[in-house]
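Asks: Predicted coordinates and the sequence they were generated for:
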Amino acid sequence: MTDKPILGAALTIEGIARHRDWLLEKPRDLEIQDLHKAEVLDGDWRPLAERLRALLDGHTGRVGLHGPFWGFKIDSHDPEIRTVVRRRLLQGLEACAAVGATQMVVHSPYSTWDHHNLDAFPGAREQLLERAQMTLRDVVARAEDMGCELVIENIEDKDPRDRIALAASFNSPAVQVSLDTGHAHYAHVSTGAPPVDFHVHLAGDALRHVHLQDTDGHADRHWKPGDGTIRWASLFDALSRLDSRPRLILELRDAARLRQGAAHLEALGLAE
């Protein structure tokens, strides 16, 4: 990226309505966060999708969707659970098609326990990959068909290379890497994981999506940038070296503070 990157946001329909003028003033990327809960996906969500599309009339940024994640992991040992997970993620892709999303966020299965224990059991690391591939095989095929990208977000991950290898194992342009800055900084401070900018360097152009949120490193705060202790200059310096143009998505617990968070990064001269 040669120019300052343009910030986007992760919002529900209420937040989109509130910040619509900000979203439309530049080609800001958007991540829709209304269509990931089981009760929504099993209900009549089509009218909501229609309202979202109407609200986004005139929007020129890229649209993504946070996929289903509550209550499951993509590497379940139980084949019946994998069937449920597969169905949920296919429902997520159906919602992507309805709202015009070209990217869907999927949660990484890796935990701190995995980091310290996988290599204690011969074959366990490879078996985790196989289970995730069995879960996602049909999902990836569907994503490829519809031109949608699945991006795997770090949650409890300690070593970013695990998630990067998982994405690469599908050998598909439809499976790439996501970074949540707050999750990474929590893991750095509390579990000894690498700092946030290392995640960018290690992923390289496989990084296609970033959740921007600040934290103190003790918990998953989702504070606006500037309220925690993330070193934003080093993160954006790492991002500037990529050609992949990852979507830079402010994901805040309090959507009312979205523009304050954006203003902080703008004042640092890092983004617009």
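Replies: Right, received. Where do you want to start?
Asks: Please count neighbours and contacts with C-alpha atoms only from this point.
Replies: Noted.
Asks: can you pull out the strands in the protein?
Replies: Taking DSSP state E as the test, the strands found in the chain are 8-11, 30-32, 63-66, 103-107, 149-153, 175-180, 207-212, 247-250.
Asks: What is the burial count for residue 237?
Replies: The tally of other residues near residue 237 (other CA atoms under 10 Å) stands at 13.
Asks: Name the residues that touch stretch 234-246?
Replies: Residues outside stretch 234-246 that contact it (CA atoms under 8 Å, 6 or more residues apart in numbering) are 1-2, 196-197, 200-201, 204-210, 270.
Asks: what would the strands of the chain look like in a markdown table with distance to residue 72 and mean neighbour count?
Replies: What follows is these, written out as a markdown table (distance: least, CA to CA, whole Å; neighbours: other CA atoms under 10 Å):
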| stretch | distance to residue 72 | mean neighbour count |
| --- | --- | --- |
| strand 8-11 | 22 | 26 |
| strand 30-32 | 20 | 25 |
| strand 63-66 | 15 | 25 |
| strand 103-107 | 9 | 25 |
| strand 149-153 | 14 | 26 |
| strand 175-180 | 18 | 27 |
| strand 207-212 | 21 | 24 |
| strand 247-250 | 24 | 26 |
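Asks: Out of these, flag the one nearest residue 220.
Replies: With CA to CA, the closest approach to residue 220 among these belongs to strand 175-180: 10.1 Å.
Asks: and that closest one, what does it pack onto?
Replies: Packing partners of strand 175-180 (3 or more CA pairs under 8 Å, 6 or more residues apart in numbering; DSSP states H and E): strand 149-153, helix 160-169, helix 196-203, strand 207-212.
Asks: Give the buried residues for the longest one.
Replies: It refers to helix 160-169. By 16 or more other CA atoms under 10 Å, the buried positions in helix 160-169 come out as 160, 162, 163, 164, 166, 167.
Asks: Looks like the fifth one contacts residue 129 (just checking).
Replies: Yes - using CA atoms under 8 Å, residue 166 is in contact with residue 129, at 6.4 Å.
Asks: adding another structure so you can compare the two:
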Amino acid sequence: MSTLPLLGAAMTVAELEGLQDFILSRDRDLELQDFCELGALDADWKPAAERAKALLQGYKGRLGIHGPFWGFTIASGDVEIQKVVTRRMRQGLEICDFLGATQMVIHSPYLTWDYNNLDNHPGRKAYQNFLDYTHATLDPVIAYAEKIGVTMVVENIMDKDPDIRRILVEDFNTKALAVSIDTGHAHYAHGSTGAPPVDYFVRRAGNSLQHIHLQDADGYADRHWNIGEGNISWAAVFRALGELTSNPRLILELRNKSGILPSVDWLKARGLAE
């Protein structure tokens, strides 16, 4: 039997209809992305969730969702905004509970601006503010996440510092919060803002890393290209992943879902994953 890491994928329930065999044949990790769309949490999300459950009958893989993120940060200093974001996080976790999902992707609060300006204040006050505001937002839902066995994974968006999300996660000291990496976002930060390369993001996350969005890019924009179409050093990325024992979910998050199978073939041909 192959010892190569097994790839999963991100998609909507409608897209799962055409990729059901790909996911079920080997119980690949799956991330459903219907529930982060604008308006999804205020509409009736149960029909999509019920359809997913029907399509996934007999599935023994690891199921997750992409949580809400549009228009807010998990580290707002505004108490009223914190309440809104806490409610959105709770809604996402309720969907996880309904589906039996065990992971929910949420977005990092850190911007490139912060990298250049957090030290532009006495002491560590600006850093601590981020931690305090994130606690104020997420603490009310952490106990619920722990109860239902869901880990919220914090994905890099504009993060230039590869350590800062791990530090935030460690401050919570709970299995309900872990690190996520998006390879295209990290490569954008490397190419456009001078951040380290993608494999450094992996190593600096260490075993706090439990989820990774795999997409190829050019270092200029958030491309979500098929693997092999950009210029990320995939051999270096998978070497770094091979040093971990946390077994992160390897989720192909491609703009064109028809690229999922070719991306798997590309990585398999190079002995990196399957």
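Replies: Received, thanks. Bear in mind that the values here come from a model prediction, so they are computed numbers and not experimental data.
Asks: TM between them?
Replies: Once superposed, the chains reach a TM-score of 0.98 (TM-score structural alignment, normalised by the length of the first structure), with 271 aligned residues with a CA RMSD of 1.0 Å.
Asks: re the thing from before, what's the closest of the helices and strands packed on strand 175-180 of the first structure to residue 142 of the first structure?
Replies: strand 149-153 (10.2 Å).
Asks: re the thing from before, could the helices and strands packed on strand 175-180 of the first structure be laid out in a markdown table, adding distance to residue 56 of the first structure?
Replies: Below are these laid out as a markdown table (distance: least, CA to CA, whole Å):
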| stretch | distance to residue 56 of the first structure |
| --- | --- |
| strand 149-153 | 20 |
| helix 160-169 | 30 |
| helix 196-203 | 30 |
| strand 207-212 | 20 |
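Asks: Report how many residues lie close to the equivalent of residue 265 of the first structure over in the second structure.
Replies: Here residue 265 of the first structure is matched to residue 267 in the second structure, going by TM-score structural alignment. By other CA under 10 Å, 19 other residues sit near residue 267 of the second structure.
Asks: OK, contacts around residue 267 of the second structure?
Replies: 227, 273, 274 are the contacts of residue 267 of the second structure under CA under 8 Å, 6+ apart.
Asks: next one: residue 260 of the first structure
Replies: Taking CA under 8 Å, 6+ apart, one finds residue 224 in contact with residue 260 of the first structure.
Asks: quick one: it from residue 202 of the first structure, how far?
Replies: Distance, residue 260 of the first structure to residue 202 of the first structure, using CA to CA, to the nearest Å: 30 Å.
Asks: Could you do residue 208 of the first structure as well?
Replies: Counting by CA to CA - residue 208 of the first structure and residue 202 of the first structure are separated by 13 Å.
Asks: Likewise for residue 155 of the first structure?
Replies: 17 Å.
Asks: These two: which has the busier surroundings?
Replies: A direct count of neighbours by other CA under 10 Å for residue 155 of the first structure and residue 202 places residue 155 higher, at 20 against 13.
Asks: The more buried one maps to what in the second structure?
Replies: Aligned counterpart of residue 155 of the first structure in the second structure: residue 157 (TM-score structural alignment).
Asks: Please look at its match and residue 107 and confirm they touch.
Replies: Yes - with contact defined as CA under 8 Å, residue 157 of the second structure reaches residue 107; the gap is 6.7 Å.
Asks: Stretch 79-90 of the first structure against the second structure, how far on average?
Replies: Stretch 79-90 of the first structure, aligned to the second structure and superposed, deviates on average by 0.5 Å (mean CA distance after the TM-score superposition for the first structure).
Asks: Most neighbours among the contacts of residue 267 of the second structure, which one?
Replies: Within the contacts of residue 267 of the second structure, most neighbours by other CA under 10 Å means residue 227, with 24 neighbours.
Asks: Map that residue onto the first structure.
Replies: By TM-score structural alignment, residue 227 of the second structure lines up with residue 225 in the first structure.
Asks: same check, this time on residue 217 of the second structure
Replies: Under the alignment by TM-score structural alignment, residue 217 of the second structure pairs with residue 215 in the first structure.
Asks: Grab the nearest non-local neighbour of that match.
Replies: Leaving aside its sequence neighbours, residue 215 of the first structure sits nearest to residue 228 (CA to CA, 6 or more residues apart in numbering; 4.4 Å).
Asks: my guess is that neighbour meets residue 219, correct?
Replies: No - Residue 228 of the first structure lies out of contact with residue 219 (CA under 8 Å); the separation is 10.8 Å.
Asks: Neighbours of the aligned partner of residue 237 of the second structure in the first structure, how many?
Replies: Aligned counterpart of residue 237 of the second structure in the first structure: residue 235 (TM-score structural alignment). Around residue 235 of the first structure there are 19 other residues, counting by other CA under 10 Å.
Asks: how much space between residue 235 of the first structure and residue 216 of the first structure?
Replies: Between residue 235 of the first structure and residue 216 of the first structure the computed distance is 16 Å (CA to CA).
Asks: And residue 255 of the first structure, by the same measure?
Replies: 19 Å.
Asks: These two: who's more crowded?
Replies: residue 255 (22 against 18).
Asks: Next up, the contacts around the residue lying closest to residue 233 of the first structure once chain neighbours are set aside.
Replies: Ranked by CA to CA, 6+ apart and with sequence neighbours excluded, the top spatial neighbour of residue 233 of the first structure is residue 270, at 7.1 Å. Residues in contact with residue 270 of the first structure (CA under 8 Å, 6+ apart) are 4, 5, 233, 236.
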